[in-house]
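Trainee: Need the 3D shape of this:
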Amino acid sequence: MATQDTNIERPAARAHRKLPPELNILLVLVGIALVFEILGWIFQGQSFLGNVGRLKIMILQVSVIGIIAVGVTQVIISGGIDLSSGSVVGAVAMVSMSLAQAAGYERAIYPALTGLPVVVPLLVGLLCGALAGFVNGWLIAYTRIPPFIATLGMMVTARGFAKWYTKGQPVSFPTDSFASLGAGMAPVMIFLLVAVIFHVAMKYTRYGKFTYAIGANAQAARVSGINVERHLVKVYVIAAVLAALAGIVVAARGQTAQAGMGMMYELDAIAMAVIGGTSLTGGRGSIIGTSIGMVIFGVIISGFTFLRLDAYYQEMIKGVIIVAAVVADTYRQQKRGKKT
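Mentor: This next block holds a predicted model:
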């Protein structure tokens, strides 16, 4: 009889273990949203979730960083880190905006190039991002420089380039076609397209399988026939191209570009990935989890603003949340290690 009970219970236990980790993250999102809803009625006398306009603004604000987070997630899964994405945003925003200025604007950076088709600043911006990513990936893969150091160097270099490019002056007045890239809900649509593409790539293609394998054990991946160095270059190029895309979108949305654009975006993107369940030790994570982490991040920031919490308190609490997510990931890793 005892044996029969055990056999009955085992399938249920296995089903419980097979529940996707994203479900737990989604439950956290629901819980946080409900907390802000209750606090809203207590302290503000109004609904947090009932204001559609507020939720729309929140999604728009985090979707640009969410594009970066999709690339950063892949880097972290591969066992690396990318601190340069925010600076790539600023540099690419300056370059693309300078090529997207409206014809006849007397203060254009390149008067002879004003009024170019939108595809030109878009492609040039993405190529600039690809170059930054290639340098990051090549240094990490072939010179064995730690990812932290290589991307930190690119962070400083790209930010310096953004300041040098126009001597610190803002660049404005883009063509209408370029501005449309950031108009309305376009940033959200672009994020969703990027998220779907790379969810499929990470889950169903060799690119994704190789990325997970390298992050779990680079030496084992190399022995199994994966060209680890070449694949790492691909991962960093993709991450930087997505950062460049975010730079183009944020510049188009604000219809101006400044050298300081994208400041701290890299840390917010890393936070979204970690909150979404991506392990900083590599080998684990998902684009769906990062997408939920992005919404959690947005709900927290929007909720703090809704409750009129001072900005410096918001920054401190944001830091605590990031550390808590890392501690939780470390605990999960230790627990998994004990079971094995």
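
Trainee: make it CA atoms for all contacts and neighbour counts henceforth
Mentor: Fine.

Trainee: The residue most central in space within the chain and Arg14, how far apart?
Mentor: Nearest residue to the geometric centre of the chain (Cα atoms, centre = their mean): Ala69, 1.0 Å. Ala69 sits 32 Å away from Arg14, taking Cα to Cα, to the nearest Å as the criterion.

Trainee: Here is a second sequence; please produce its structure as well for comparison:
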Amino acid sequence: MTTATTSPAETGQTPPEVRKRSPLAALGGQNLSLIGALVVVLGLFGALNENYLSLSNLQVIAEAATITGLLAIVQTVVIICGGLDISVGSQVGVASVVSAMVFTGTGTGSGAFVGTLAAVGTGVLVGALNGLVIVYGRVNPTIATLAGLAAYKGLAQLLSDGRAQGYVLDDPVFVFLGRGKIAGLPVMVWILVVVAIAVHVMLRYTDIGRNLYAIGGNDTAARLAGIGINKYLVAVYALIGVVAAVAGILLTARTGSGQPVSGSEGLELKAITAAALGGCALKGGKGGVGGTLLAVALLGALENGLTVEGINTFWQNVAQGALLVAAVVIQQRRNGERAVGLPH
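Mentor: As a prediction, this is how the structure comes out:
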């Protein structure tokens, strides 16, 4: 005996699997919280200083956040697959110095292209080196990239003798990268947008992205599924090197010379803080570009507001550290993880 069934179409109901989520639900609680915090920060400093929300100052915030945003995006990728890179700031310094020194040595004309190419090549090498040490040296990512933080910083200082190198503001390419605009927005911001879209598409709509989430979620299961974890990890760290090189080139273009330390020191903390605030699980397997960019905007707005109000820059470091701790605590609570050393 058969039982008559009524299809969803006949009842006028939409099957649960095809129901569309509301825009707010699609954003997610994490992103809504970041948007709320960003609105509060903008409103607070806007009330304190009438110039804070001016178009010129908002562009300053966007430009200042570009380099942090680039590094935070690739930090998101490496955290998703269960890794970490503390050396990104030093990689930016190396790339900045190399781009300026090669440009100066080559001269104008093709100098900007050659300097950019040299910086990107250097980024690939130092990034891949991190990955090789982690994978084949079996070194914890935190330790390996902490060593890279010191080593690459020292390399940048050795190459530059500890001083800013070259002068690039007589070259139209560097001027365009550092100070040019397209459709009213700084070129630096457009570069960030392009990188963000490319990484988002990779993570959400390709097998590469699905495999990265699988590696971070359960590396044993990923290995049994035939995913080449070692190749993926080396490639991810090489990608970090490339994007760090782009950030270094933009730093050179923005400041007018290669910077071994100034402008790049502390970027690793900002990048990790933005990724954590944006919803990346530090154990891997979770995160996305959208949340990270919102966190970058929040950090940039907060930093600029403190500067505009003349608050000691040391407090900015305090605020960044507090935000990182807060982000991790929230993650631990949401995941239901017990406190270290305490019973459930």
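
Trainee: re earlier: identify the residues contacting the residue nearest to the centre of structure 1.
Mentor: Contacts for Ala69 of structure 1 (Cα atoms under 8 Å, 6 or more residues apart in numbering) come out as 269-270, 272-273, 290.

Trainee: What lines up with it in structure 2?
Mentor: Taking TM-score structural alignment for the superposition, Ala69 of structure 1 sits opposite Ala72 in structure 2.

Trainee: Let me know the secondary structure of that match.
Mentor: Secondary structure state of Ala72 of structure 2, per DSSP: H, G, I helix; E, B strand; the rest coil, is helix.

Trainee: Count residues in the vicinity of Leu299 of structure 2, would you?
Mentor: Applying other Cα atoms under 10 Å, we find 25 residues neighbouring Leu299 of structure 2.

Trainee: who's in contact with the alignment partner in structure 1 of Gly115 of structure 2?
Mentor: Using TM-score structural alignment, the equivalent of Gly115 of structure 2 in structure 1 is Pro121. Applying Cα under 8 Å, 6+ apart to Pro121 of structure 1 gives the contacts 95-97, 99-100.

Trainee: so how far is Gly305 of structure 2 from Gly93 of structure 2?
Mentor: Taken as Cα to Cα, the span from Gly93 of structure 2 to Gly305 of structure 2 is 26 Å.

Trainee: of the two, who's got more company?
Mentor: A count of neighbours by other Cα under 10 Å puts Gly93 above the other of Gly93 of structure 2 and Gly305, at 31 against 22.

Trainee: Is that one located within a helix, as I assumed?
Mentor: Yes - per three-state DSSP, Gly93 of structure 2 lies within a helix segment.

Trainee: Map it across to structure 1 for me.
Mentor: Match for Gly93 of structure 2 (TM-score structural alignment): Gly90.

Trainee: Where do the helices of structure 1 begin and end?
Mentor: 2-17, 21-39, 52-77, 85-99, 119-142, 147-165, 176-179, 186-204, 206-216, 218-223, 228-254, 265-275, 287-306, 311-339 (DSSP state H).

Trainee: Of those, flag the one that's most buried.
Mentor: Most buried of those, by mean neighbour count (mean count of other Cα atoms under 10 Å): helix 85-99, with a mean of 31.

Trainee: angle of it against helix 52-77?
Mentor: 110 degrees (axes from the mean of the first three to the mean of the last three Cα atoms, to 10 degrees).

Trainee: post-alignment, helix 85-99 of structure 1 versus structure 2, mean distance?
Mentor: Here helix 85-99 of structure 1, set against structure 2 after superposition, deviates by a mean of 0.6 Å using mean Cα distance after the TM-score superposition for structure 1.

Trainee: Could you do stretch 291-300 of structure 1 as well?
Mentor: Stretch 291-300 of structure 1 sits 1.1 Å off on average (mean Cα distance after the TM-score superposition for structure 1).

Trainee: Can you report how many residues lie near the closest residue to Ile292 of structure 1 other than its chain neighbours?
Mentor: Using Cα to Cα, 6 or more residues apart in numbering and skipping the chain neighbours, the partner closest in space to Ile292 of structure 1 is Gly276 (6.1 Å). Gly276 of structure 1 has 29 neighbouring residues, counting by other Cα under 10 Å.

Trainee: Show me what Gly276 of structure 1 aligns to in structure 2.
Mentor: By TM-score structural alignment, Gly276 of structure 1 lines up with Gly278.

Trainee: which ones are touching its match?
Mentor: By Cα under 8 Å, 6+ apart, the neighbours of Gly278 of structure 2 are 30-31, 34, 287-295.
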